[in-house]
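*Asks:* Output the structure for:
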Amino acid sequence: MSHKILIVDDDPHIRQVLAFALGKAGMQTAEAGDGESALDAIAAQRPDLVVLDINMPRMSGLDVCRKLRAADDLPILFLSSRDDEIDRVLGLELGGDDYVVKPFSPREVVARVSAILKRGGRALEEAGALRPVTHGKLRLDPQSWEAQWDGAPVSLTVTEFQLLLLLASLPARVFTRDAIIDRLHGPGFAITDRTIDSHIRNLRHKFASAGGPDLIETRAGIGYRIGPCRGGSA
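*Replies:* The predicted structure follows:
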């Protein structure tokens, strides 16, 4: 069954170009020209991923993301103007999985959509097929895509789950940002360090709220590794 992608942009030409490119890649597409229509379309028939423009009139893509993240971990790929770096970072911190900067190549959008939909193929390989990974009070189940802290569920986006699964699967290893990008998306994938840092901040915030402030350690000048995950004080 092909994946269904909802394209949300107030520019009909961009929607048409992306619909053609994604369709050529074997995906089904639906379109929405504004945030309100996007939320209605998602409620009517949930897609597998949303390509979401940040800058739209009335309801911005960031507002749409906020509403979705209140109750859903639906994957989101943001479309952003070149000069809107603050919005891009905010979009990731709100729970976006990735972003593409306008003007973009349709091929790049397809590649990033495909990378998200693979649901962490490389991360799953590191996890040893589909066996659950337990580390301290953290438990990750790749089959059900569920994360738990001390038995309580923690809602994660696709990319957050992928990243955490990678770190937890190799607890002795310190991963550079480039190594994380290579494992999740493949070598040469154009993602900035700030993107990885935003996902790390999101994970720390979510698990700190659940009683796990020691989820991820930073090794200065190197990168990240999974923390002891014992809870209590970091």
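*Asks:* all contacts plus neighbour counts: C-alpha atoms, from now on.
*Replies:* Will do.
*Asks:* For the host helix or strand of Glu125, buried residues please.
*Replies:* Using DSSP states H and E, Glu125 falls within helix 121-126. Neighbour-count burial for helix 121-126 flags Gly121, Arg122, Ala123, Leu124, Glu126 (criterion: 16 or more other CA atoms under 10 Å).
*Asks:* Save the residues you listed as CSV, and put in distance to Gln16 too.
*Replies:* Output for the buried residues of helix 121-126, formatted as CSV (distance: CA to CA, whole Å):
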residue, distance to Gln16
Gly121, 29
Arg122, 32
Ala123, 33
Leu124, 34
Glu126, 38
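*Asks:* To compare with the earlier structure, here is another sequence to fold:
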Amino acid sequence: MIAAQHMPSRSAGWKVLVVENNTSDAEALAKGLQRHGHEVETVDTGGAALQTYKNVDLVLLDLELPDLDGIEVCRGIRTACDVAMIAVTARGSEVDRVLGLQAGADDYLVKPYGFHELMARIEAVMRRALPATVMPAMPKVVSHGRLWIDASSREVSVDGRRIEVTRKEFDLLYLLASHPDTVIPRKLLMEEVWGDSWSRRTVDTHVSSLRGKLGSREWIITVRGVGFRLGHA
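*Replies:* As a prediction, the model looks like this:
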């Protein structure tokens, strides 16, 4: 997920396909998304959706379409790819929600809804989707100036001197070192290294410990308000 050139970010915006039968709803939704920096394409039929979803990051799919049932459109897109997808529809029964999620929607939002809620759901879906879809393979051995990391043996050394690190310290350092030119967001770093079991202080404690063991604070640079990146010491 980390390579900057492959990772859609809030600042760069996502490519969003809005599949909406109601013209005024589609226009309002598109304008709201564009104000948040996202690139939007709108279509009003299921057939058009099945022709245009391939190059987008997110599909917002109305299930009430004039030509095809939205559930079938959802299932068709999900069968073909793992693009993030949220059903946005007036169908609000439990059965409809279950069918939509089973067909492949990552989330289900019932009309009428608040735009802020939609944006929050989009953020949540994209956080879940991006790590699985854009994380490139990481190298087995990382050599970065005086720093050397072997993923197979899980060994770390600086100037040929072996550095004893814990399992999580290794995972943290290896993730940063595998993407030396990228600032890794704090939340993503915590999710990748600690999964569901972490607190904000956890990453700071491990970063501080690693800096001490590596002999310099410059090995791990804090980018305030964003995250961390690998440095040079």
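*Asks:* Need the TM-score between these chains.
*Replies:* Superposed pair, TM-score by TM-score structural alignment, normalised by the length of the second structure: 0.50. Supporting alignment: 134 aligned residues with a CA RMSD of 3.4 Å.
*Asks:* picking that back up, following the helix holding Glu125 of the first structure, which helix or strand comes up?
*Replies:* According to DSSP H and E, the helix or strand after helix 121-126 of the first structure is strand 133-135.
*Asks:* just checking, what packs against that following strand?
*Replies:* Helices and strands touching strand 133-135 of the first structure, by 3 or more CA pairs under 8 Å, 6 or more residues apart in numbering; DSSP states H and E, are strand 138-141, helix 158-169.
*Asks:* out of the ones you listed, nearest to Ala19 of the first structure?
*Replies:* Ala19 of the first structure sits nearest to helix 158-169 of all these, at 22.4 Å, using CA to CA.
*Asks:* who does the closest one touch, helix- and strand-wise?
*Replies:* With contacts taken as 3+ CA pairs under 8 Å, 6+ apart, helix 158-169 of the first structure sits against helix 121-126, strand 133-135, helix 177-185, helix 193-209, strand 223-226.
*Asks:* do you know which of those lies nearest Lys4 of the first structure?
*Replies:* Closest to Lys4 of the first structure of these is helix 121-126 (CA to CA; 19.2 Å).
*Asks:* Next secondary structure after the helix or strand harbouring Ile5 of the first structure?
*Replies:* Using DSSP H and E, Ile5 of the first structure sits in strand 4-8. Using DSSP H and E, the next helix or strand after strand 4-8 of the first structure towards the C-terminus is helix 12-24.
*Asks:* Can you give me the buried ones in that following helix?
*Replies:* Neighbour-count burial for helix 12-24 of the first structure, with 16+ other CA under 10 Å as criterion, is recorded at Ile14, Arg15, Leu18, Ala19, Phe20, Ala21, Leu22, Gly23.
*Asks:* And that helix, what does it pack against?
*Replies:* strand 4-8, strand 28-32, helix 106-117.
*Asks:* Which elements pack onto the first one?
*Replies:* Spelled out, it's strand 4-8 of the first structure. helix 12-24, strand 28-32, helix 35-44, strand 49-53.
*Asks:* That one to helix 35-44, inter-axis angle?
*Replies:* 160 degrees (axes from the mean of the first three to the mean of the last three CA atoms, to 10 degrees).
*Asks:* Next, the angle from strand 4-8 of the first structure to strand 49-53.
*Replies:* When the same axes, to 10 degrees is applied, the directions of strand 4-8 of the first structure and strand 49-53 differ by 10 degrees.
*Asks:* From the helices and strands packed on helix 12-24 of the first structure, pick the one with the highest average neighbour count.
*Replies:* strand 4-8 (a mean of 24; mean count of other CA atoms under 10 Å).
*Asks:* Just list the residues touching Asp107 of the second structure, thanks.
*Replies:* Contacts for Asp107 of the second structure (CA atoms under 8 Å, 6 or more residues apart in numbering) come out as Met85, Ile86, Ala87, Leu101, Arg121, Val125.
*Asks:* If we use 7 Å, what do you get?
*Replies:* Ile86, Ala87, Leu101 (CA atoms under 7 Å, 6 or more residues apart in numbering).
*Asks:* And the residues you listed, which is closest to Thr79 of the second structure?
*Replies:* Relative to Thr79 of the second structure, the closest of those is Leu101; by CA to CA it sits at 13.3 Å.
*Asks:* residues making contact with whichever helix or strand that closest one is part of?
*Replies:* According to DSSP H and E, Leu101 of the second structure maps onto helix 94-103. With CA under 7 Å, 6+ apart as the test, helix 94-103 of the second structure has contacts from Ile71, Cys74, Arg75, Ala87, Asp107, Tyr108.
*Asks:* circling back to that earlier point, contact partners of the helix holding Glu125 of the first structure?
*Replies:* Contacts of helix 121-126 of the first structure (CA under 7 Å, 6+ apart): Leu130, Gln162, Leu165, Leu166, Ser169, Arg183, Leu184.
*Asks:* tell me which of these is nearest to Leu92 of the first structure?
*Replies:* Proximity of the contacts of helix 121-126 of the first structure to Leu92 of the first structure was ranked by CA to CA; the top entry is Gln162 with 14.8 Å.
*Asks:* For Val101 of the first structure, see how far away the closest one is.
*Replies:* Here the criterion is CA to CA, to the nearest Å. By it, Gln162 of the first structure lies 23 Å from Val101 of the first structure.
*Asks:* Please identify which of these two sits among more neighbours.
*Replies:* Of the pair Gln162 of the first structure and Val101, Gln162 is the one with more neighbours under other CA atoms under 10 Å, namely 24 against 17.
*Asks:* wait, what's in contact with Thr218 of the first structure?
*Replies:* Tyr224, Arg225.
*Asks:* where does it land in three-state SS?
*Replies:* Assigned with DSSP: H, G, I helix; E, B strand; the rest coil, Thr218 of the first structure falls in the strand class.
*Asks:* Over to Met85 of the second structure?
*Replies:* Following three-state DSSP, Met85 of the second structure is assigned to strand.
*Asks:* wait, doesn't it sit right on Ala49?
*Replies:* No - look at Met85 of the second structure against Ala49 with CA atoms under 7 Å: they stay out of range, at 11.9 Å.
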